[in-house]
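Chemist: got a predicted structure plus its sequence, pasted below:
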Amino acid sequence: MTRTRWLDERERAAWRGFLEASHRVERALEQQLKEDAGLSHPQYEVLVRLADAPGRELRMTELARLLITSKSGLTYQIGQLEKRGHVRRRSCPTDVRGVFAQLTDQGYEALRQAAPGHVDAVRTALIDVLEPDELDVLARALGRVGHRLR
């Protein structure tokens, strides 16, 4: 049996700081998007990923992978966005089980209108709080964490 490596004081401080900051940033972004654009943060991220994709569309499985979410969770978000006319689904012509999500012009416009307020909220909650060298360290450190967990 492996012995547990408990967190020391420094490690606990880093872990607790990460948890608090990540939860508070997420809450601030969720609130801003709901109030200003009527979107949830996951819905906004769907719109961003589709806007960045060739032809403004992605297979649902690829979109779920990019968003690090379950297929069922993505299906729910796409359904909500579809009701608002922001996204449409279409069958994959080469795979009967495949489904594409495509950003509509209305969805692109909703994203275009939501983006400035969202960027301001990201700056307020995180980016402008940090010094340039801290941003570099944060990007490298969180990049390593993400890579390890992939």
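Modeler: Nice, I can see it. The structure displayed is predicted, hence computed values, not measured ones.

Chemist: every contact and neighbour count from this point should use C-alpha atoms.
Modeler: Fine.

Chemist: next, residue 112: secondary structure please.
Modeler: With DSSP: H, G, I helix; E, B strand; the rest coil as the basis, residue 112 sits in helix.

Chemist: so what does the one helix or strand residue 119 maps to touch, helix or strand wise?
Modeler: Using DSSP states H and E, residue 119 sits within helix 105-125. On a contact count with 3 or more C-alpha pairs under 8 Å, 6 or more residues apart in numbering; DSSP states H and E, helix 105-125 meets helix 9-37, helix 41-52.

Chemist: alright, now check it against this:
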Amino acid sequence: MSTDKNATRTDAPPAGPRWLNDEEQRVWRAYVHATTLLDDTLDRQLQRDAGMPHVYYGLLVQLAQAPGRKLRMTELAKNAKITRSRLSHAVARLEKNGWVRRQDCPSDKRGQNAFLTEEGYRILVQAAPGHVELVRRAMFDRLSSGQVRQLGEIMCTIADGLEPTGTGADLPWLR
């Protein structure tokens, strides 16, 4: 241990909140503002062009990319990072539209699979070009290739640090 009175111990918890400095506050507010605008823009476009919110589009994409176009409901909730209750409500709406069908899971009588119907796949194929064009215009066309690479690295670093570990975590898809 150092005898220097000005040295700080790295193993001691901070004495109080670690407030954001001016630059961190600016970046945080810009991030929140940009992601809120992006989420709203994507949601409005999908509602207008496909009659569904962005979260439903994400569920259809997951199912389209899954083997046999089906996933267990728990896996779908986990991948979407939403509660089982919210997923159940979303799948009920998608079923009402004829885009998804629930099936009992043959290997686990308590579980259910969500299955993307042909109509759901057709709607997804129709919605995808407009959605991808908006993502490109709203995000990637505004960035250089270096910025895209940096953003990818930054977002992966943040996601890796937030990825839940252990079975005791309070995870939305377990609620």
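Modeler: Great, that's in hand. Just so we're clear, the structure is a prediction, and the values are computed from it rather than from any experiment.

Chemist: ranking the helices and strands packed on helix 105-125 of structure 1 by burial, who's on top?
Modeler: helix 41-52 (a mean of 19; mean count of other C-alpha atoms under 10 Å).

Chemist: Provide the aligned range in structure 2 for it.
Modeler: Per TM-score structural alignment, the counterpart of helix 41-52 of structure 1 in structure 2 is residues 54-65.

Chemist: just stretch 117-130 of structure 1 next, same as before
Modeler: Counting by TM-score structural alignment, stretch 117-130 of structure 1 corresponds to 130-143 in structure 2.

Chemist: so for structure 1, the centremost residue is which one?
Modeler: residue 45 (4.5 Å; C-alpha atoms, centre = their mean).

Chemist: correct me if wrong: that one contacts residue 69.
Modeler: No - Residue 45 of structure 1 is not in contact with residue 69 according to C-alpha atoms under 8 Å; the separation is 11.3 Å.

Chemist: make sure residue 154 of structure 2 is indeed in a strand.
Modeler: No - assigned with three-state DSSP, residue 154 of structure 2 falls outside any strand and is helix.

Chemist: and it, how many neighbours?
Modeler: Residue 154 of structure 2: 12 surrounding residues under other C-alpha atoms under 10 Å.

Chemist: what is the equivalent residue in structure 1 for it?
Modeler: Going residue by residue (TM-score structural alignment), residue 154 of structure 2 aligns to residue 141.

Chemist: what distance do you get for its match to residue 64 of structure 1?
Modeler: From residue 141 of structure 1 over to residue 64 of structure 1 the distance is 24 Å, taken as C-alpha to C-alpha, to the nearest Å.

Chemist: three-state assignment of the counterpart of residue 109 of structure 2 in structure 1?
Modeler: Aligned against structure 1 by TM-score structural alignment, residue 109 of structure 2 finds its counterpart in residue 96. Here residue 96 of structure 1 is strand, with the state taken from three-state DSSP.

Chemist: now the helices and strands packed on helix 105-125 of structure 1 in CSV, with distance to residue 148 of structure 1?
Modeler: Shown next, in CSV, are these (distance: least, C-alpha to C-alpha, whole Å):
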stretch, distance to residue 148 of structure 1
helix 9-37, 17
helix 41-52, 22
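
Chemist: out of these, which gets nearest to residue 110 of structure 1?
Modeler: Proximity to residue 110 of structure 1 (C-alpha to C-alpha) singles out helix 9-37 among those, at 7.6 Å.

Chemist: run a quick neighbour tally on residue 88 of structure 1.
Modeler: 18.

Chemist: which SSE is it in?
Modeler: With DSSP H and E as criterion, residue 88 of structure 1 is part of strand 87-92.

Chemist: so which elements touch that strand?
Modeler: Going by 3+ C-alpha pairs under 8 Å, 6+ apart, strand 87-92 of structure 1 lies up against helix 71-83, strand 95-103.

Chemist: JSON lines for the ones you listed, including mean neighbour count and distance to residue 113 of structure 1?
Modeler: Below are these laid out as JSON lines (neighbours: other C-alpha atoms under 10 Å; distance: least, C-alpha to C-alpha, whole Å):
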{"stretch": "helix 71-83", "mean neighbour count": "16", "distance to residue 113 of structure 1": "15"}
{"stretch": "strand 95-103", "mean neighbour count": "16", "distance to residue 113 of structure 1": "15"}
